[in-house]
Each structure stands twice: as C-alpha cells, then as structure tokens.
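Asks: I'll drop the sequence and a predicted model, then ask my questions.
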Amino acid sequence: MRKHILIVLGLIVLVAIAGFVYLAWPDSAKLSVAEVAGVRPDITAPRIQTIPTINVADVVGWQDGATPTAAPGLTVRPFATGLDHPRWLYRLPNGDVLVAETNSPLRKGGGIQGWVMKHLLGKAGAAGPSANRITLLRDTNGDGVSDQRSVFMTGLNSPFGMALFKGQLYIGNTDALVRVPYTDGQTRITATPETVIKLNPGGNHWARNVIPAPDGKTLYVSVGSATNIADHGIDAEKYRANILQAWPDAKTFRIYAAGLRNPQGMAINPITGQLWTVVNERDMLGSDLAPDYLTQVEFGDQFGWPWYYWGGYPDTRVEPANPALQQYSKRPDYAMGPHVAALGLDFANDIKLGQRFANGAFVGEHGSWNRKPVSGYKVVYVAFAASGFPAPGTKPVDVLTGFLDAKGEARGRPVGVIADQTGAMLVADDVGNVVWRVSPAAPTQTAAR
C-alpha cells in the first residue's frame, strides 16, 4: 500500500512539474520593448529560465523585389546584393566600401547550450561555413549602387572589424588583431597579415571590432564573452567581455573597460570625443530582461558582467558571487530594450539623413532569439541632447524596418551601419545577403502651373 501511495504521489509531483513548465515556458513578455528602453527603463524582477525560450524568426530572404521600409522622408534601395553573410562595413578614404563576409567559426562542444546555439544558428540562417573574405564595393558613377566588386582579402579567420590606421589596414579576426599595408585605391591585398595581438577565440561571441582611439596612438578592440554568464567559470573568460586598448607599434594591450558581455559596435561621440559602444546583454532572465544598451565607455569602467546587470542588479545564477563589485558596477547611459541584439553603431555626424536625425546615434538591431514576442530586427535612431547624451524620456525611433514579413519570418537581419561618402546610411544585412542604402527621399516635384 505504501509503495502505491508513493507512486501516486510521485505521479502527482511529475504532473505538477509538467504543468508548471507548460505554464511558465516559453516565457512571454509582460512589458513592451519601449518600456524597457531609454535612460530609465523599467527593470522588473527576473524570471530565470533553465530551459530557454527559443523564439527566433525563420529566415525566408527577400522575395520578388521586396525591400525594407524606410522612415517617412527616407528611401531605401540595394547598394549591393548576392553577398555571403555580409556582417560589417568600413568606408575607405576614396569612398570604396569594404564588407566583411563572415560567420561564426565551426562550433565545438555539446550539452544543452551547444545544442541551443547550433539550433539558433540554423534557424537564423547562420549555420554555414564562414566565407572568411573581405569584399570591396565601388560606386563609380555616384548613383548609389555598387557597380564594381572585387575580392579584397581572403584567408582570414572569421574577420569582422576593419580600420585604417597610419597606413595599415587593421582587421579583427576572431583570434587576433592583424594588419596589412594599404595604399589608397587598392582593390586587392595579397600580403600575409601580420599579427598585432592575439585574442582568445571560441565560444558564443566570436566577432572582434576595432576602431582608432582619439589619442592617435592606440586602437580599441572589442571582445565579447565566451558564454552567457561565465558558464564555464570566470577563468575561461580571460580578456573576454572587454574593450581592450592596443598599442600597435609595441604589440601590447591592456583592458580599457570590463564587464561588457558582448560589445560590438564602437564609435567616437562627435560631441564629447569619448568612446561609445552598444552591448548585447545576457539571456535567460525572461523576455523583459536584461536590456541591451548604448553607453559611453571610459578607462577603468566596469559594467558588472557576469555578476550584475544595469548598474548593480545581481544575477543570482552566477557563482561564486561577487558582492564587492556591486557598488562599482557602472550603469549604462541608455537601454535599447530587451534582447534586441544591438550590434551596429554610428553617429549622425557621419550618417546624414536630414534634420530629424541630425544629432544622435544609429543602432543596428540584429534581432532576438530569447524573447516572446521577438524584438529588434530593425535599425533605430536614438536622439541626443546638446550635452552629448540621450535625453531622459527619449525612446528609440525606427529608421529601417520590414525585416520581418507579415508571418513574422525574417527576410533579413541588420548588423553593421556606416555612412557612404555622401552621408547616406549603408546597412549590412547578413542573412538577406544585401547591403542596403538609406538616403533622404527626393523632394516631391510640384506640377507647373
């Protein structure tokens, strides 16, 4: 009799657990994206997930000449098509545009995290091998469409960021910052890249960006974390979740700022002259947490990862705890919203889309996988005040949307954003395999009377 009672109790417990999982998973948002965006976002209690909410838009591509939708007063058209996972862009002094056709290195490892990441890559159209190539795009007649294309560099290792500095082109490979000599107007480089500093590869966040620092002597290099919240221990995250400062002549570096889970887009604020970045924050705290962010970064800053988010909210999943860090965790300047995957960044001194977008930052949001409903999948604008910071009450404004179709399937996913030589915005769409060009619409012609 006792055995039967225990069996029945066990079944009741199993049913209760199954019912709880059914009710609690997948987690659905209780707040809008806008409520978790801005200078003072709504930070609610976490809803910790053991089984992650997986809700990524299936990729269908651009069909029958469809394009994204530009904000009123703007127009969009393809600058270049038929690319292989174009992820990041860089404009050379003569106006040529370099595009990194790149993808994650082949992933190793199993477990639930490995399965999730491979599943997500497949659904997001990013499961194929990396082209490991930089392609040069040239618009010879100034009509806003690339009419010449050449393979600029090959033999790279998941290349991402690119920057000219003192006659050298620096490239952020996943495992090293490398450089090659560059002459203005070159259409192909065959020189063997020279290693400047080695970077720790592997893990979830493989892309390395690089930009020159305002001092004219050093470079900033962004390196994302290997895992969500130091899942394999903090020792496995050495020189990860950092922005590094590199001295290319001496081939040395130091940690410039830390606690940044996945910083990718970096740019110098034209008003303050300071480094700014966008950061892709942590997963599996529920559909309303934690917000990705846009922030100024100064030497010695610590933004809390993995122990804290949004300036001191503890992530109780991380062990051992680090209570001494809480008071030193810097609060970011601006929340972009939960799980939007903020990756691209450029300022309005480069991108010129009219008075409505004259003083602020443009952010490419690659789109969520851990939120229901999805968030991101667009390019947005954050207006700045005269102080050089976003004003309280400011919310992101849509600039380029339509990457999701009426069924919620992904026609594309935006990443890098830069200005072309005219000030129009170029957007790398890594699963649509397009670089889009956004410019002010031509004024309506009034009929002659």
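Replies: Arrived safely.
Asks: only C-alpha atoms for contact and neighbour calcs from this point on.
Replies: Fine.
Asks: which ones are touching L244?
Replies: 220-223, 253-257 (Cα atoms under 8 Å, 6 or more residues apart in numbering).
Asks: go with 6 Å
Replies: Neighbouring residues of L244 by Cα atoms under 6 Å, 6 or more residues apart in numbering: 220-221, 254-256.
Asks: which of those residues are buried?
Replies: For the contacts of L244, a neighbour count by 16 or more other Cα atoms under 10 Å gives the buried set as 220-221, 255-256.
Asks: so, if you compare those residues, which one comes nearest to V374?
Replies: Comparing the buried ones among the contacts of L244 against V374 with Cα to Cα places V221 closest, at 29.7 Å.
Asks: give me the number of residues near the residue lying closest to that closest one once chain neighbours are set aside?
Replies: Nearest-residue entry for V221: V210, 4.5 Å, with adjacent residues in sequence omitted and distances by Cα to Cα, 6 or more residues apart in numbering. Burial of V210 is recorded as 28 neighbouring residues (other Cα atoms under 10 Å).
Asks: swap in T50?
Replies: The criterion is other Cα under 10 Å. On that basis, T50 has 9 neighbouring residues.
Asks: In addition, the following structure is provided for comparison:
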Amino acid sequence: MSTKRKILAWVVGLIVLILLVFWWLSRGDTADLSVSEVSGEGPVLQEPRAETIPTINIAEPVGWPAGEVPAAAEGLVVNRFAEGLDHPRVVHTLPNGDVLVTLTRAPASDNGGGITAWIADLLMSRAGATGTSANELVLLRDQDGDGRSDQRLTVLDNLDSPSGIAWRDGRLYIANHDELLAYDYELGAASTTGDPEKLMDLPAAGNHWMRNIALSPDGDKIYVAVGSASNIGEKGMDVEKGRAAIWEYDLEAGRQRIFATGLRNPNGLDFSPWSGELWTTVNERDMLGSDLVPDYLTNVPVGANYGWPWVYYKDTIDRRVDAPMPAYTTEYARYPEFALGPHVAALGLVFSEEGSTMGEKFGNGAFIARHGSWNRKPASGYDVVYVAFDNRGNPLGKPVPVLTGFLNDNGTTKGRPTWVDFAGDGSLLVSDDTAGIIWRVTAPGAAPRAAIVQPERRSLPPQRQLQGDPRARFVEEYAREQVAE
C-alpha cells in the first residue's frame, strides 16, 4: 500500500472514530425511574450522572388536526376556547370575565452569537420556541356564553417579551422581560389610557426570560418571578444578581426587595387559599441525567432559600458548581414541598377557587401546566396535572393527569400546555403556545365550588422566662400541642 493510501486510510479511520465517540456521547441518558417515582412528597433522588453533552430529545410540534382536542380526565370535557393565536403564554381572567393573554416569545438573543448560541437556537427552533415575538396583550371575550371566545381585541401591541399579567382597582400590571409596568385600565375597555408607569427594572432576558407576576390577596404588593441566566452559575455569579429569585414590590411604599432566593427558574405564582401563603412552580437544573433534578411546587415564605446553584432538595450538593458555596447553605436551604417530575418544565399554576366547576374530584388542590421536556429520555410533561391538597393546605399523593394527548407516539407533539387560569364561568383555561390555542376544561353539571375555609391557626405562646434548656421547653410545648390536636 502506498504512503498516500495509508495516510488516507488513517484519516478515514480517525474520522470514523470521532464520529463513533460523538455518537456515544450524544446518545444521552435514558431514565431508570418513572416520572411518578420522581414526583410527590418523597421523590426518589437518584445518584447524579453529570453530562458533558446534555441528553437531547426534542418533540417537534406538528399542530392539532382540525377538530381534535386533548384527552381529558374522566368526568371532564375540553373544547377550543380560542385558536389562531401567535404563541400565547400567560392567561389572566379579569373580574368581568374578559380573558387577557400575552402573545410573546423570548427577546432577541444578546449573547453575541457563537457555536453555543447557534446550537441553542437550533434546539429551541425545533421545539417551536423561536421566532419574532408578537409582543401583544390581547383580550378574548365570550359574549354569548357558549364557552368559546367570539371577540378578540388587541389591548397593547408595544410590549417587549411580556409575560406576567395582573389587575386591580383600575390598574393593569404587565411584566416585560426587563421591567414591571402599570397602566390605567378600566374593565371592559378596548385599550389602556395614558402612558405606562415603570414600577421597577428587572434583570433582562437571560436563559429564562419570562417574568410572571401575582398580586397579594390584599392588593398591596406584587410578586415577580425571575429565573436564572444559566444552568448552575457557569457564567459567573455576578450575572445572576437579582435572578433565580422572587421579588416583592410594595405598591404603597414604591420600593422593591428580594423576597426569596435559590429558585433556579420560578414560574407560576399563586396564593394558597388555605394559608394565604405564596406558592410557586420551579424548573430545576439540567445535565445530571434523565432522572434528575425534579421540578417542584412549593411554598415561599419571606426570606426562603432553595439552594440554587449549590444544592438541590435542601442538602444534595451539586459538585459541578465552581462558585464558592456560602456557609451554612445546607442548614438554611429548604426542601421543596412537592416534586413534579424530572425535566417536566412546570409553568402555570392555579389553586382551586370559589366558583370553579371542575367537580369534586378536582376541587381541592392545584392545577399545573407541564410544558414538556427537551432533555429527557423518554420525554416527560406535555400535560396538565392536578395536585390534591388536604384541608390544611398540604399537597398529597402524586400528580393526577387532567389533560393529556399532547405528545404523539412518534416523538412529535401536537402542542405544549403553558399556562392555567380559571375563566369567569369556573372552567379551567389552558394556553397551548406552539399550537396557538386556548383550551377550556370543565366538569359538565358540576356545582360551582364553595369558598375554601382557612383552618384556624394558633401560634405557640411566647416564652417570657427561660427555665432550664430552652430547646427542651419548646419540644415539650410542641409535643403537647400535637397531642391536643
């Protein structure tokens, strides 16, 4: 064999070897556990399998055939409330029954391009998440009460990747990706009046660009969810200032503060009808295998920290993080209340409320839109689930499917459930961003739910005099309270 042929053979062999290595690395990690096993109050947390190349399993959206709807749980029916929308995300029902929806996508990339940006754009394009944002707030109205929107108005068309919506006492609050705005808006109007008031700046764009908001029950404060700019702080922690957090804005005082931290990507926000406490859905970190780390639903007391990026589920340390871990992180980090499954991309959240018509089986808990995974084998999410709560406001059991059928057997998807809210008639509205549809779910014949009665709560009496070991005194008092109950 000539020297030229030998060199050619070596080059071909090397190329084949590189391709085989790349194929091996890119096969990804196949889950050992079911989504159910990594859900609930005590999820199985497998040993982490750190990945150099993430598992990639993207479900390409193909749309819903004409007349087809998702599969609803027994006792529920579903219909198309609205369709033909340009990537609807957040849904918010006003007191008069009008439904506001943000038509939105991520802002234009500001990461300077490069191979990483190119790969990210390619993946998100395949998932149906890229494109120019419509930047609109639209109003949908069901004038004849048949469960379908028959009027559509554009309320605002000059927003900047908007997501969160709230309204109270003639003020409409909208969160762009980089600011929180307030508009004058009266119920029933076709548009806002005057110029908006900027209430606060928000950390712009980043890996997680949605800025979802919720007004406190008394209307005095707004809470804003801001996701991280990275997976585990790999871009440095300076860029994460103000991110992976929930902010609180005091409307009376006109000032803001960070309310809770260590939440990689908080999304849905709602207040527990049993306790009045803020709860959120959180998307956890990636590239630890298909079984880790489960997204979660949890309460958010003031000052709470859930450990990102250094730990997850209170005390499991992520050894990949380069940034020095603050002292006592595992002592003060909180364990999430309820796991929603690995990589399910939990987004919209709404608790059962007075007047909802979802039937007794789905009348005492929380509804959550699981947008669907891009990095798990097999895929997870692509559904709407219900988490039952007891009468004290504690989540129970496992997530129960409410809407399924979004994911096809061939790995494509008809749509991706994104947000949930109750309509004025008590039905559940679900936005489907890649399909451009708002679904409506209800239990025919179900009586409107009565108001949830908050349980009576008593604090332990203050200790005005120390006697012996104060820790023993507390334990004794606490034990006595539990026995009395």
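Replies: That came in fine, so what should we check first? Not measured: the values here are computed from a predicted model.
Asks: Can you show me the helices along the stretch 1-150 of the second structure?
Replies: For the stretch 1-150 of the second structure, the helices defined by DSSP state H, counting those that start in this stretch cover 3-26, 115-126.
Asks: Let's have those in CSV, adding mean neighbour count.
Replies: Listed next are these as CSV, based on neighbours: other Cα atoms under 10 Å:
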stretch, mean neighbour count
helix 3-26, 12
helix 115-126, 13
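Asks: could you redo these as TSV and give each row distance to F389 of the second structure?
Replies: Output for the helices of the stretch 1-150 of the second structure, formatted as TSV (distance: least, Cα to Cα, whole Å):
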stretch	distance to F389 of the second structure
helix 3-26	40
helix 115-126	35
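Asks: Which one, of these, ends up nearest to T52 of the second structure?
Replies: Evaluated with Cα to Cα, the helices of the stretch 1-150 of the second structure place helix 3-26 nearest to T52 of the second structure, the distance being 8.1 Å.
Asks: what distance separates that closest one from the centre of its chain?
Replies: 44 Å (Cα atoms, centre = their mean, to the nearest Å).
Asks: Tell me the secondary structure at the spatially most central residue of the second structure.
Replies: The residue lying closest to the centre of the second structure (Cα atoms, centre = their mean) is L347, at 2.3 Å. The three-state label given to L347 of the second structure by DSSP: H, G, I helix; E, B strand; the rest coil is strand.
Asks: can you pull the contacts of the corresponding residue of the first structure for it?
Replies: Under the alignment (TM-score structural alignment), L347 of the second structure pairs with L343 in the first structure. For L343 of the first structure, the contacting residues are 264-265, 364-365, 415, taking Cα under 6 Å, 6+ apart as the criterion.
Asks: How about D318 of the second structure?
Replies: The contact partners of D318 of the second structure, by Cα under 6 Å, 6+ apart, come to 310-311.
Asks: separation between it and E481 of the second structure?
Replies: 38 Å (Cα to Cα, to the nearest Å).
Asks: And for G202 of the first structure, nearest residue in space, chain neighbours not counted?
Replies: Among residues not flanking G202 of the first structure along the chain, A226 sits closest, at 6.5 Å (Cα to Cα, 6+ apart).
Asks: if I line the two up, what does that neighbour land on in the second structure?
Replies: With TM-score structural alignment defining the correspondence, A226 of the first structure maps onto A229 in the second structure.
Asks: now swap in R413 of the first structure and tell me
Replies: Going residue by residue (TM-score structural alignment), R413 of the first structure aligns to R416.
Asks: What's the local residue count around the corresponding residue of the first structure for V300 of the second structure?
Replies: Structural correspondence for V300 of the second structure with respect to the first structure (TM-score structural alignment): V297. Other residues near V297 of the first structure number 21, with proximity taken as other Cα under 10 Å.
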